[in-house]
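[1] Sequence and computational prediction follow.
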Amino acid sequence: MIITLKDGSKKEYAQPMSVYDIAADISEGLARMATAAQVNGAVVDLRTVVDADCELNILTPSSPEGLAALRHTTSHVLAEAVKRLYPQAKLAIGPSIETGFYYDFDHEPFSREDLDKIEKEMKKIIKEGAKLEKFTLPREEAIKFMEEKGEPYKVELIRDLPEDAEISFYRQGDFVDLCAGPHMMSTKNIKAFKLISSSGAYWRGNEKNKMLARIYGTAYAKKEELAAHLEQLEEAKKRDHNKLGREMGLFTTVDVIGQGLPLLMPKGVIIVKELQRWIEDLEDNEWGYVRTKTPLMAKSDLYKISGHWDHYKDGMFVLGDEEKDKEVYALRPMTCPFQYYVYKAEQHSYRDLPLRYGETSTLFRNEDSGEMHGLTRVRQFTISEGHLVVRPDQMVEEFKGCLALAKYCLQTLGVEEDVTYHLSKWDPDNKEKYIGDPEVWNETEEHIRRVLTELDIKFTEDVGEAAFYGPKVDINAKNVYGKEDTMITIQWDALLAEQFDMYYIDENGEKVRPCIIHRTSIGCYERTLAWLIEKYAGLFPTWLCPEQVRVLPISEKYTDYAEKVNAELKKNGIRSSVDNRSEKIGYKIRETRLAKVPYMLVVGAKEEEENVVSVRSRYLGDEGQKSLDDFITAITKEIRTKEIRKIEVQEEKK
């Protein structure tokens, strides 16, 4: 057989060989570093026997797939350590993830002290250097095997597999785990790992199931890489919007109000209000949108027409019982069907289209309690929602326009480089999840694919991520911990106009179905606020800062002048305040910096005499004395243009 390697070179063997043996034949060093492989593009275990011509790529931790195998093996070491220390713990699942790995256990919560103890045991296991051996069992034998070990969660996983499946296990010393692999050859090759945290997690992500104890960890090939990651995690903790947003007084949550129902504090409201006013003016004045205002709830009849009742009911807050009540209502999880009836209230000609409806919509979605997190995953949120009713011949250009508006918003916020684009497609193997014929889905997906290609936007294609009525472009961003969230969505809908009997009159006087684009320009305001907190570590661009200027009198003698300066700032629409406490000026400056106010104006005898202010900023530090008029001219321009200034002062970066 002929093996074609990644660099194009070829190796020829007369008999079948395991991937590991081929790696060792190429280089002993490669075999030591190898964690998995790709055979004809598919990731396989090092123990896999190759018996035919193929393309082979030996994977090491320098590749994402190779690093995943290292981390997966480390998760097994974690599981063995937990079973050694806590024999009563039951094993659930332990995959590698983008930032490391985790393992779920049926056990009481683990403390930081517990994690340190487990780490110590893991180091012992690694030092023992047990080989990982793979073996398989028929399904019924596998069930019996795990029942005898007292592992009910593993038994449940096996029972979900096909009747004729051969179930694979990995043994390392006395420890055995159900697993498909791939894994490293031995535990001794794990060089650098760390257990990060512990939290609760529902079995299989379902809040109706038991809460398990999850341990998160990470692993790298080198200690230097682990150290860099841990340093990055520390920085992430400082930027975590859930922590920083509360410290800055932007939002809070209260148990008696409910999970996923954050309270925006006055400072947080200022930021959201600025964003909302900007988006509404932008859409209406520059992009041709018209505003609607629609109810927060509707009868179930509306959602039955749209299909949400059949496809999305579990994600809705339903008010009433269909078996008992004459009318059942639900809080709206989206605005589209409401805006369709705004359209249907009048007859429209082909000349009226496109019609672009925009609404700042408050929506409600019954997210699982285990998914709630700060401002990024909530049950009530407000979104820059819009629906464009267009002729089929206008669809491509209008879709491009929605992408252009989204990109403009991202550029203005300074986050364009932080996003990825995804074509979210239907899953033809699960047709029951969707409405419409395959031909419509394939056609609309191809339209979006061409648009993204024409606009030279790099994108990935995600099967099964479409809404039930159409494919979409999802614009995603990662939080400080690497978890990806969808920030903006633009969706192609060729189906719901039929459901709602929407039409326009064409040039021949005939009724024609329009197409619809569902889109957001900035997405959910709460999630965007969380994104910006983490992006800027609370040091927002000046136009978004809850407090833009703080006036600092050197002593009480200059309070009157400070108030006069403050009044002039406010007259020009600048959010400002005076710190008239009887504290030293150095203390006031430090307090202002900690409050993340971008500008401070220090005033004393000289400033009052010459009608000037001494400017200190987070951008340049001490900017010297300026006339108040010049300062106001500069800052109002910065606010009006939404400029993002670079922070150049080292002390402000700390």
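    Yep, it's here. Residues are numbered from 1 along each chain as shown.
[2] Could you use CA atoms for every contact and neighbour count after this?
    Will do.
[3] Run through the residues that contact L85.
    I118 (C-alpha atoms under 8 Å, 6 or more residues apart in numbering).
[4] Look up how far L91 lies from it.
    To L91, L85 is 13 Å away according to C-alpha to C-alpha, to the nearest Å.
[5] All the helices of the stretch 451-600 of the chain, residue numbers only.
    Chain-ordered helices for the stretch 451-600 of the chain, with DSSP state H, counting those that start in this stretch as the definition, fall at 496-499, 525-536, 559-571, 585-594.
[6] Would you mind finding the most buried of those?
    Across these, averaging neighbours per residue (mean count of other C-alpha atoms under 10 Å) puts helix 525-536 on top, at a mean of 21.
[7] Residues touching that one, excluding its own?
    With C-alpha under 8 Å, 6+ apart, helix 525-536 has contacts from 239-242, 244-245, 271-272, 275-276, 374-377, 381-384, 415, 479-480, 487, 522, 538-540.
[8] so which of the helices of the stretch 451-600 of the chain gets nearest K120?
    helix 525-536 (33.4 Å; C-alpha to C-alpha).
[9] on that earlier part again, got a markdown table for the helices of the stretch 451-600 of the chain, with distance to V318 too?
    Converted to a markdown table, the helices of the stretch 451-600 of the chain look like this (distance: least, C-alpha to C-alpha, whole Å):
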| stretch | distance to V318 |
| --- | --- |
| helix 496-499 | 22 |
| helix 525-536 | 23 |
| helix 559-571 | 46 |
| helix 585-594 | 45 |
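[10] Next one for the comparison:
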Amino acid sequence: MLILQRMATSSSFISTPLLKASSSFPTHFLSPLKHCVSAPSTEFRALALYRNRNGVSTSSAAVATETQVSTQDDKLKETQKEKSDKLEKVVLPTNESSESLLRIRHTCAHVMAMAVQKLFPDAKVTIGPWIENGFYYDFDMEPLTDKELKRIKKEMDRIIGKNLPLIREEISRDEAQRRITALNEPYKLEILDSIKEDPITIYHIGNEWWDLCAGPHVEYTGKINRKAVELESIAGAYWRGDEKKPMLQRIYGTAWESEDQLKAYLHFKEEAKRRDHRRLGQVLDLFSIQNDAGGGLVFWHPKGAIVRHVIEDLWKKIHIERGYDLLYTPHVAKADLWRISGHLDFYKENMYDQMNIEDELYQLRPMNCPYHILIYKRRPHSYHDFPIRVAELGTVYRYELSGSLHGLFRVRGFTQDDAHIFCLEDQIKDEIRGVLDLTEELLLQFGFSKYEVNLSTRPEKSVGDDDIWVKATSALRDALDDKGWSYQIDDGGGAFYGPKIDLKIEDALGRKWQCSTIQAS
């Protein structure tokens, strides 16, 4: 028998007519009395009264025609739309599609580190990679301000303008250690210890600065377009991602091949900010995260609860129609259950500490799987019973570092659409295909029609016999082929207990988000 698991994790605008004050009196005397609409001219009139020195009441009309307002608004909207359309037509390259862009970003990280150390000689350097939309570098130094960020960018521009060569040098490990020690760079010594290959490669920027690095880089700093580089933000980051180690200052930057690409990227960021669910959650009064309760714990407000209720009702209806039985299970269980399931061995860093209750250890659940298996095991089953499909909107709790929390996307407590299918070996392909169809149906309900599909195979740390892994992986592959979806192999990306199909959905801005997972074990 095999077990299948599936998991998933309007604005109104008020337009006010323009009022043009008469030049015969100051605007602070204007007191609107009424709006009069004249059919032939469609004028909006605002009448105002004031007293002059002699106590004589005088009236003055402030008039703006609807046609004028409409024309001005239309021109403004048309200009904005043309600008927006132009930016949206710019095709942004990626690190994968453009090696020159990758080189630019990597070199920008080095140039930024050089600029920081010129301005702040006591700053210690750590690592500075290229990332999806730019680069970052981590420094051990005093916290930076936005004003200092501008100084750093100005110094970067100066370095770029000098058109300094990027020179690769190979040295022995002992020589690298000697040079790093002379510079008093303790983090670089730690990085050197983690490098297994010899000789050690370093990159110089002219003869003014160097760093441990394997490349690649541009040939000269002048190859970077200064107007296509921008420093974006400062954040705290623990060294090596370990909260017990020093907190570093991380500077994020973005870099592109041209100024037009940078403008298009910044436009994309503004659109993303406008659609940011954290902002919309506040504006629409849907949800909040209360500091008094703790980070990563979501409070659904009345309006948000209605939205959630509608979604959950739809979810229940579709699952019942598809032959699933609904479950409700506890939020906590004996720690022994998580030891038997393997979670304590493979997932402990994401679990909360255990609680001692009447001399027994209990633990908040990070997943629902063991509960569903307990329900399955409550009685013997005939082969006539299969397939058995169960589903739950189960609330789980996972420990996340405070620095990684992000709105509803990265939380410490969330409700997960979680289903398990217990089936015979000859049923598995059809059941997986059914799950793929169900997943597609649910995603289409919310307008998601573009996916990236990955088949994730056995990781280095795993449980189970080789035979089960081979059969489960083959079944997932066969179902994908039968569905006709194109997919990529994510070698070693499976869960510790089984291979899986991962779906990343694409949003309105073309960003991809991990959403649905189908596992076999």
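    Cool, got the structure. Please read all numbers here as calculations on a predicted model, not as lab measurements.
[11] on that earlier part again, looking at the contacts of helix 525-536 of structure 1, which are in strands?
    Among the contacts of helix 525-536 of structure 1, the ones falling in strands (DSSP state E) are F381, T382, I383, S384, M487, I522.
[12] and of those residues, the nearest to I125 of structure 1?
    The closest of those, once distances to I125 of structure 1 are taken by C-alpha to C-alpha, is M487, at 42.7 Å.
[13] Contacts only, for the aligned partner of that closest one in structure 2.
    Aligned counterpart of M487 of structure 1 in structure 2: C515 (TM-score structural alignment). Residues near C515 of structure 2 by C-alpha under 8 Å, 6+ apart: A8, T9, D502, L503, K504, I505.
[14] any chance of these in CSV, plus distance to D193 of structure 2 and neighbour count?
    Output for the contacts of C515 of structure 2, formatted as CSV (distance: C-alpha to C-alpha, whole Å; neighbours: other C-alpha atoms under 10 Å):
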residue, distance to D193 of structure 2, neighbour count
A8, 41, 17
T9, 40, 13
D502, 36, 26
L503, 38, 23
K504, 37, 17
I505, 40, 19
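[15] so which of the residues you listed persist in structure 1?
    Here is what carries over to structure 1 from the contacts of C515 of structure 2, by both residues aligned by TM-score structural alignment, their matches' C-alpha atoms under 8 Å: D502, L503, K504, I505.
[16] Show me what the third one aligns to in structure 1.
    This points to K504 of structure 2. So K504 of structure 2 corresponds to N476, using TM-score structural alignment.
[17] which residue packs closest to that match, ignoring adjacent ones?
    Once flanking residues are discounted, N476 of structure 1 sits nearest to T486: 4.2 Å by C-alpha to C-alpha, 6 or more residues apart in numbering.
[18] Confirm for me that the one you found is in contact with A477.
    Yes. T486 of structure 1 lies in contact with A477 (C-alpha atoms under 8 Å); the separation is 6.5 Å.
[19] With L212 of structure 2 as the reference, measure out to the counterpart of L455 of structure 1 in structure 2.
    Under the alignment (TM-score structural alignment), L455 of structure 1 pairs with K483 of structure 2. As defined by C-alpha to C-alpha, K483 of structure 2 lies at a distance of 48 Å from L212 of structure 2.
[20] again with S288 of structure 2
    Using C-alpha to C-alpha, S288 of structure 2 is found at 44 Å from L212 of structure 2.
[21] can you count the residues close to D260 of structure 2?
    Other residues lying near D260 of structure 2 total 17 when counted by other C-alpha atoms under 10 Å.
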